[in-house]
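Q: just need the structure, nothing else, for what follows:
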Amino acid sequence: MADSTVPQPTIGTPSPQSAQAVVQTQYLVILSIAVCHFINDVMQSVLSASYPLLHDEFSLSFTQIGLMSLAFMGTASVLQPLVGTITDRYPFAQSLTLGMGSTMLGLLLLANAPSYGFLLMGASLIGIGSAVFHPEASRVARAAAGRKFGTAQSFFQVGGNAGHAAGPLLAAFIVVPSGRASVAWFALLALVGMAILSQVGRWHANHRRTKKAVAPARAHGLPKRTVVITITLLAFLVFTKNAYIASISSYYTFFLIERFELSTQEAQMMLFIFLAASAAGVIFGGPIGDKIGTRAVIWVSILGVLPFTLALPYANLFWTGVLTVFIGLILSSAFPAIVVFAQELVPGRVGLIAGVFFGLSFGIGGIAAAALGLVADATSIEFVYHLCAFLPALGILAAFLPRLGQDPA
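A: Below is the predicted model of the structure:
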């Protein structure tokens, strides 16, 4: 009599259906994190996009505006490595939800602040929210990435860049016409984000519990001294990128208003174009890095914008828009590659590395914004862009980065 027993699948070998379901869930998690990154960065972008309005309402100097950026970015910078280190050792599934809640409180305070001191407090709360969000969200994206770490990092970061791009646009059409109190409306987005992140936190906690084995980290074979030097080089490259980005995000609207006599709304639209190009650049940075190596992407994305930044201070209005599109598109592709490169250098410390580099990104941006505000008050907004034009020349430092396993020889 024929054996009619149905063969059972071997334990540990997932069926094609279950494997497909896992992949679909991972894509959904990455999409959810990207959407929440969009929400988080829309809310923090509303802060900088509201600077012209706050400048007029509170009679702020450029130095005071720079200090607001420092309060936001400096808080995020100091706390992100600490948050990353703590969550590496003591994972907390709902930390993302709490971080989004802090950002919501910061927005509500910003909308109702009676004085400049309360504006600084609101900016700091938004910074705390970002400090909690970025390291843990980056860890979740990597956990759901499979082996396509660059692609996952790009999709995660493009949500943030899209949020940065949408913030000035929303500010132009909502905050500027309706006044500062309308900033509170964006707190509704935070509630949506908190609901999504609550579910993402549950997935991540379950992912950690049910994972039977962790794939061993790929050893790069580099001595500790080389790793330290390389991390330092990457930090200088982050400085180059974010100092220039800070000059655009904090003062580009003032540059356009002063030089080309644009209205605030027209200047915000120009800022949106730059930030939209930056979001597009992030999409390409990670996948290209997965194919050709992150080292090559870092090299081209920073040094490659130098001709455009040098030309920008001399361009008319049309070419200013064109040049900033190329600057945003190329320069923004660097950060996903830098984060993945650093995580490969220090395997097993995903939260710490994400915290350090997102923290550097915020901290450098805040310090640069404050310093450039002093320069603008002492000289002019136009001089700021003459000065910053040479920053991408530091991209030559990428030549000293070692080749890792994912980089072609």
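
Q: okay, CA-based contacts and neighbour counts for the rest of this
A: OK.

Q: which other helices and strands contact the helix or strand hosting A137?
A: Using DSSP states H and E, A137 sits within helix 116-143. Counting contacts by 3 or more Cα pairs under 8 Å, 6 or more residues apart in numbering; DSSP states H and E, helix 116-143 is packed against helix 16-49, helix 62-89, helix 95-112, helix 149-170, helix 350-378.

Q: I'd guessed G167 sits against V46; true?
A: Yes - between G167 and V46 there is a contact under Cα atoms under 8 Å: 5.0 Å.

Q: quick one more, to check against the first:
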Amino acid sequence: MVTGQAVQLDSRSAWQRMRHWAFAHAVDDFYQGLVPASIPFFVLERDYSYVAASGLALAATLGSSLPQPILGVIADRWRMLWLAPAGLAVAGIGAGLAGLAPSYPLVWLLLLLSGIGIAAFHPAAGRDARRAAGDSATAMSLFAAGGSVGFFLAPAVATPALVSLGVGATALFIPPAVLMGFVLWRFQQRQSRNPVAAKHSGGRDRWVPFLVLTAVAVVRSVISGGIATFLALYWINHLGASQALGGAALTVFFVGGVAGTLTGGRLADRLGVLRTIQIGSVAAIPALVALRATPDPWLGLLAAAAVGVAMNIPFAVLVKLGQDYLPNRPGTAAGVTLGLAVSAGGAFVPILGILADHSGPQAVLTALCFVPLAAVALGLLLADPSAE
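A: Now for the predicted structure:
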């Protein structure tokens, strides 16, 4: 049984401790980014409506969110070193085969399977990554940033292939998942034979502040899911940009997310986790307004980057703070903050799809400008993790 939160006694640099987990997280979350990157091509090639397109995002969301609580409990009770590598491989296989599926129901089921693979990866990976990071928010930001890198690589790498070969090009991205899953499994085997000395710090699990933090993460996820799903369509259908420039806008948003994640880790080590979360929540408001107000698709790329930065400043901090609130359940905390809460926001995407069908994707961006207010209010209710 795995209990308590491990704090590494390790003199290596943060990158040396976290590089395997950062790379694995990047590959895993590439397939989360591949779904919104491919959705415009499903719409354009197969004449799916906005609601149907939102349903594809919902399929991936359901798969990656609903199993998370159970998988988090399992990760806290048993090591199951194969869970994260197997989940990574399944995530890539499901998302890769979706573009080849001939019917909407089969596409939907494959994206659901991909989401389940992502759900299997996060709790175990988050548990072991925190053990490697110790109490460093900067180190945890490297792990979290790996996921953000995967997100932005998806549209950057996939869009040219999808433009040239069509939506079936998603199958080209199956091999990296299988290969990285094997590499991670071998790494886990080596770690089990050569464990690094660790000190377990127990403590009282604080469920009330953890639930407030989860709500903050869900609000952030609603915004991120809405931007990831409709930003390229907004560029193409409202600003009159090309498909390639629409994919570039999504890429810029994810690149800003990487910068925001790394910035948030450093801010948290200097200013504290609560203040960092509050800074990110407040900064998201003017960034979203600037994105919606821009009349030019090229100028709008700057606003897209600013939204990515602001939205992701709290990302790694939310993961670390969740594990601080639940020191005896690091897998559960990681599963919720990295998986359930992040994915739960996707459940609201079909609602945004209905709004887009009636008033266009520009209406979605207008509505999202008001959502950060909820994160600002909830952030004021978060408890100091050092105060019992």
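
Q: what comes up buried for the helix holding A137 of the first structure?
A: 116, 118-143 (16 or more other Cα atoms under 10 Å).

Q: swap in stretch 372-386 of the second structure?
A: Neighbour-count burial for stretch 372-386 of the second structure flags P372, L373, A375, V376, L378, G379, L382, A383, P385 (criterion: 16+ other Cα under 10 Å).

Q: span of it from start to end?
A: Start and end residues of stretch 372-386 of the second structure are separated by 26 Å (Cα to Cα, to the nearest Å).

Q: counterpart of V73 of the second structure in the first structure?
A: In the first structure, V73 of the second structure lines up with T85, judged by TM-score structural alignment.

Q: which among the helices and strands packed on helix 116-143 of the first structure is found nearest to K224 of the first structure?
A: K224 of the first structure lies closest to helix 350-378 among those, at 15.5 Å (Cα to Cα).

Q: mean shift of that closest one relative to the second structure?
A: Here the mean offset of helix 350-378 of the first structure against the second structure after fitting is 1.6 Å, by mean Cα distance after the TM-score superposition for the first structure.

Q: tell me which helix or strand comes right after that helix.
A: Next along from helix 350-378 of the first structure, by DSSP H and E: helix 381-388.

Q: what's the angle from that following helix to helix 62-89?
A: Counting by axes from the mean of the first three to the mean of the last three Cα atoms, to 10 degrees, helix 381-388 of the first structure lies at 40 degrees to helix 62-89.

Q: identify each buried residue in helix 381-388 of the first structure, please.
A: I381, E382, F383, V384, Y385, C388.

Q: pull up the aligned stretch in the second structure for that helix.
A: By TM-score structural alignment, helix 381-388 of the first structure lines up with residues 361-368 in the second structure.

Q: please apply the same query to stretch 109-118 of the first structure.
A: Stretch 109-118 of the first structure corresponds to residues 97-106 in the second structure, going by TM-score structural alignment.

Q: how many residues are close by the aligned partner of A145 of the first structure in the second structure?
A: Mapped onto the second structure by TM-score structural alignment, A145 of the first structure lines up with A133. Number of residues near A133 of the second structure (other Cα atoms under 10 Å) recorded here: 26.

Q: so who does A133 of the second structure touch?
A: V7, Q8, A14, R17, M18, A139, M140 (Cα atoms under 8 Å, 6 or more residues apart in numbering).

Q: for P195 of the second structure, state which of those residues is nearest.
A: Closest to P195 of the second structure, out of all of the contacts of A133 of the second structure and judged by Cα to Cα, is Q8, at 10.7 Å.

Q: and that closest one, what is it in contact with?
A: So, once contact is read as Cα under 8 Å, 6+ apart, Q8 of the second structure ends up touching R131, A132, A133, G134, V196, A197, A198, K199.

Q: which SSE is the fifth one in?
A: If I follow you right, that is V196 of the second structure. According to DSSP H and E, V196 of the second structure maps onto no helix or strand at all.

Q: give me the neighbour count for L191 of the first structure.
A: Residue neighbour count, defined by other Cα under 10 Å, stands at 16 for L191 of the first structure.

Q: which one in the second structure is aligned with A311 of the first structure?
A: Using TM-score structural alignment, A311 of the first structure lines up with A290 in the second structure.

Q: perfect, I'm done here.
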